[in-house]
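**Q** here are the coordinates; sequence isn't available:
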């Protein structure tokens, strides 16, 4: 502090406003620079500086670690700890409970109302999910949020692979309900009371904002309810059950299964307008039936091995397959009856006695007169596998007819010579 051009009067001890530690410079001496021994500040308000560590030190979280982690945080052991759950899809699990052993007045710590501490420093409820099949691999937050009134908040990110009872009776227009059951593995309802923090409508609304429908399933809603389960004489446990309702998007199954099966059935019905020449109709029906069988193999991988009810889709496929099979049998029967009606009895008997010998010229003439409209089932099979055999058969028939005609002309030419002799 620099004072220039000032004159100071020395105060005697005992005078008003005198300070024994504050002395004036010499009287009647002009001072150019004077550094007083003390300064007096008046009407200056002090600002207190606080940190979260002050709250942690006040709560003695490090020194009382065993007391805060080994047992439930209650003053009276008969007081239950109320644990609130809140679940959103995709799965965010929020857990709330009250710790009676820690609290502070925000006014004493510059208005701090909550602090974040590591999970290892406080007791946590042992919640399990009954339907889970694999260990949760999602990384959760390593910290807990503690409020000034002792309320503790724990947020977890869950990636669940759980079991679900599937009912595919109406596949692919089915709706499934999957449960997530939360409960404590050790504490009964007298020690921990599980309650849902949000009702069904609020959970559904929040889940719709987070979850975007994609893939084969469409999210519908979430319902929440609480049940009590008793295990023999060990006590009663609280359980909070979240039922997630999802609906299958049927477009893919309609395009890949239902429509192709209808197409195959239409092709099979259209084959009745095909002529029976050369066995083309029979070969076409067999091809359609084989294609239907391949589709059934693909569809078989979609259904569970042991469904609770017979799927309507399976009934639909079996009925269509049965119609196509009956159509094939009807075609085989018609071909057989038409061949039997067009072939003379003697020719059939001769062919049966000669086995695989070549057909007679009389039978070939009859076949040609009928326009070759009917062939045997043996020729049909050969046509479906080896088409060139039909050409050989026609060539054989032509050669036979030519030889028969030549022999007849020769006999007519020789007969007059015999009469002249």
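**A** It's in. Quick caveat, the model's predicted, so the values are computed rather than measured.
**Q** Going by C-alpha atoms from here, please, whenever you check contacts or count neighbours.
**A** Noted.
**Q** neighbours around residue 321, how many?
**A** Neighbourhood size, residue 321 [other Cα atoms under 10 Å]: 19.
**Q** That one: which element?
**A** In this assignment (DSSP states H and E), residue 321 forms part of helix 312-342.
**Q** Past that helix, which element shows up next along the chain?
**A** For helix 312-342, the succeeding helix or strand toward the C-terminus, using DSSP H and E, is helix 345-354.
**Q** angle of that following helix against helix 312-342?
**A** Interaxial angle, helix 345-354 versus helix 312-342 (axes from the mean of the first three to the mean of the last three Cα atoms, to 10 degrees): 100 degrees.
**Q** what about versus this one:
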């Protein structure tokens, strides 16, 4: 019995000496043999890699390449631009590195929410549609992380429409990382034009990317320079307006006595009023620097109005003089005797003389007005061309730039 107890005690001692050797074998494994995010049973380490990597005293540098894939809608009435972008973000996170000799894989993919990634918002965006709800980041054995994000967005753009329809505007998209500070994170931005379609009214002439200085929040900006091809607007707006003005000038060649002239002028004016009402709805408006085309069409409306009023006034005066001459030659009362030696004025000769004097005066006035009107129309065309070439307009500053931050609001 004593022998059995002694053997059992020795067996327990042997089991007790083998356990530490197994634990010691696992403790001395290489530190970078396997990255911490491969182990799902280490919640503390996973929580640490979701935080921004520490780069010492310098901020973490994130390289951003913005590829503009498409600009498919430019709405100048709503001051919006719809575009499709692809963001390629890359940075270094040494916590994710591993020893390639122990874990022989050059690259792994992980869900974006399992790692730290910069949370981006677009300041000018009305809405943003991320094409992939759960994108995956690629991590290599040195700890370099690359994340690709595809998005479609509609953003606000302050179009410079003074020279519409030959306008050119710069639309800015400002990307902010609100969850970090400028001491923690810094962007290095690049932009690439990958638009393959050119059949559009507004075309992208240039793309630039920059990092604004002195920002409390990490930020980078992408600027799209959009230029209007203007063909649609020229055909739909300028050509009809010039055609109506030319038709009005040609209408001045009709005789003043012709009743068709007044109807012709009134019809042109009414037609242009209908055209002008639709034109006002089709052109954008602004708090400052409205398109010069709006003032040009208002001038055309005034010219047509003056031409029509001239025709109506001269025609009315000529008709009144004719009626006055007829009333002054009413026949004498039946009770009065006419002197045979003085037959009185001839009812045919006197109205003809009076009518001739009024007609010659009206025709001379109409001819003078026609010459002045044609000269005014030509001068207006050259003046508008000069304003179009040389006029510039500086828009009013934005409220955020006009008043410094923290300034007293205006009551």
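**A** Okay, I see it. As the structure is a computational prediction, the values presented were derived from the model and not from experiment.
**Q** Can you calculate the TM-score here?
**A** For these two chains in superposition, a TM-score of 0.64 is obtained (TM-score structural alignment, normalised by the length of the second structure); 292 aligned residues with a Cα RMSD of 3.1 Å.
**Q** so where do the helices sit in the second structure?
**A** Along the second structure, the stretches classed as helices by DSSP state H are 2-27, 43-50, 231-233, 239-251, 259-282, 292-328, 349-390, 399-402.
**Q** Please name every helix or strand in contact with the helix holding residue 321 of the first structure.
**A** Packing partners of helix 312-342 of the first structure (3 or more Cα pairs under 8 Å, 6 or more residues apart in numbering; DSSP states H and E): helix 259-270, helix 280-300.
**Q** so the last one versus helix 312-342, what angle?
**A** It stands for helix 280-300 of the first structure. Using the same axes, to 10 degrees: helix 280-300 of the first structure against helix 312-342 is 160 degrees.
**Q** now swap in the first one and tell me
**A** Using the same axes, to 10 degrees, the interaxial angle of helix 259-270 of the first structure with respect to helix 312-342 works out to 20 degrees.
**Q** post-alignment, helix 259-270 of the first structure versus the second structure, mean distance?
**A** Its matched residues in the second structure lie on average 0.4 Å from helix 259-270 of the first structure after superposition (mean Cα distance after the TM-score superposition for the first structure).
**Q** so that helix aligns onto which residues of the second structure?
**A** Mapped onto the second structure using TM-score structural alignment, helix 259-270 of the first structure covers residues 239-250.
**Q** List the buried residues in that stretch.
**A** Across stretch 239-250 of the second structure, burial judged by 16 or more other Cα atoms under 10 Å covers 241, 244, 245, 248, 249.
**Q** Between those residues, which sits nearest residue 52 of the second structure?
**A** Distance to residue 52 of the second structure, by Cα to Cα, is smallest for residue 241 among these, at 61.4 Å.
**Q** now that closest one: how far from residue 377 of the second structure?
**A** From residue 241 of the second structure over to residue 377 of the second structure the distance is 13 Å, taken as Cα to Cα, to the nearest Å.
**Q** How about residue 179 of the second structure?
**A** Using Cα to Cα, residue 179 of the second structure is found at 61 Å from residue 377 of the second structure.
**Q** helices or strands up against the strand ranked longest in the second structure?
**A** When the second structure is parsed with DSSP state E, its longest strand is strand 60-75. If you count contacts as 3+ Cα pairs under 8 Å, 6+ apart, strand 60-75 of the second structure packs onto strand 80-92, strand 185-193.
**Q** Looking at those, which is nearest to residue 267 of the second structure?
**A** Nearest of these (Cα to Cα): strand 80-92, 38.4 Å.
**Q** still on that earlier bit, report the inter-axis angle for the longest strand of the second structure versus strand 80-92.
**A** Relative orientation of strand 60-75 of the second structure versus strand 80-92 (the same axes, to 10 degrees): 160 degrees.
**Q** so the helix holding residue 321 of the first structure matches what in the second structure?
**A** Using TM-score structural alignment, helix 312-342 of the first structure corresponds to residues 292-322 of the second structure.
**Q** what about that stretch, how far off from the first structure?
**A** Here the mean offset of stretch 292-322 of the second structure against the first structure after fitting is 1.3 Å, by mean Cα distance after the TM-score superposition for the first structure.
**Q** any idea what residue 105 of the first structure aligns with in the second structure?
**A** So, by TM-score structural alignment, residue 105 of the first structure is matched to residue 99.
**Q** sorry, that was for residue 250 of the first structure
**A** Applying TM-score structural alignment, one finds that residue 250 of the first structure aligns to residue 230 in the second structure.
**Q** Okay then, goodbye and thanks.
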